[in-house]
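[1] Let me see the structure of the following:
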Amino acid sequence: MPSTPSSEARTWFKSSHSGGNTTECVEAAHLGEATAIRDSKAVEGGSLIFQPSSWSSFVSALQDGRLR
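    Purely as a prediction, here's the structure:
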């Protein structure tokens, strides 16, 4: 998964699973066919870009508890 610098042109939104804890949030942006994610408290650190099949695998692994 390549990492790219964050872009002002993207519309970022907080993950619905970030909850009320404002210090630990994941933000996402839809990029046409791809999805970008970044750490909201370190936006200058760049983002990860997922293609649709990779995003589905990532989300499934999270839901199944295979990633911590």
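[2] Please count neighbours and contacts with C-alpha atoms only from this point.
    Noted.
[3] How many residues are close by A29?
    Neighbour count of A29, defined by other Cα atoms under 10 Å: 18.
[4] Please look at it and F13 and confirm they touch.
    Yes. Contact criterion Cα atoms under 8 Å: A29 and F13 qualify, at 6.5 Å.
[5] To check against the first, give me the structure of this:
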Amino acid sequence: MSENVEYEINEDWKTGSLCTETANYLCKMHPYVEEFVREGERFPKCDQKGLPHNTQWHKIL
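    As a prediction, the model looks like this:
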């Protein structure tokens, strides 16, 4: 991940789980992929270069 970006890790923030806090999140595998996820929505797959995959998301602080 970019050394200038602060982020929080939570094991519950993974593809398919419900978001509990509206925020911008970064893909663990592709830290340049950012998704805005609203509370109550399910975390999406990372769609890096059109190849969707499950991932762990990290919240941008």
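[6] quick one: TM-score?
    Remark: TM-score between the superposed chains equals 0.33 [TM-score structural alignment, normalised by the length of the second structure]; 37 aligned residues with a Cα RMSD of 3.6 Å.
[7] list residues touching both of A29 and F13 of the first structure?
    Counting by Cα atoms under 8 Å, 6 or more residues apart in numbering, no residue touches both A29 of the first structure and F13.
[8] Sticking with F36 of the second structure, tell me its helix or strand.
    Using DSSP states H and E, F36 of the second structure falls within strand 34-37.
[9] Which strands and helices lie in contact with that strand?
    Here strand 34-37 of the second structure touches strand 23-27, going by 3 or more Cα pairs under 8 Å, 6 or more residues apart in numbering; DSSP states H and E.
[10] Now do the buried residues in the strand it packs on.
    N24, Y25, L26, C27 (16 or more other Cα atoms under 10 Å).
[11] Which strands or helices does that strand pack on?
    Packing partners of strand 23-27 of the second structure (3+ Cα pairs under 8 Å, 6+ apart): strand 34-37, strand 56-60.
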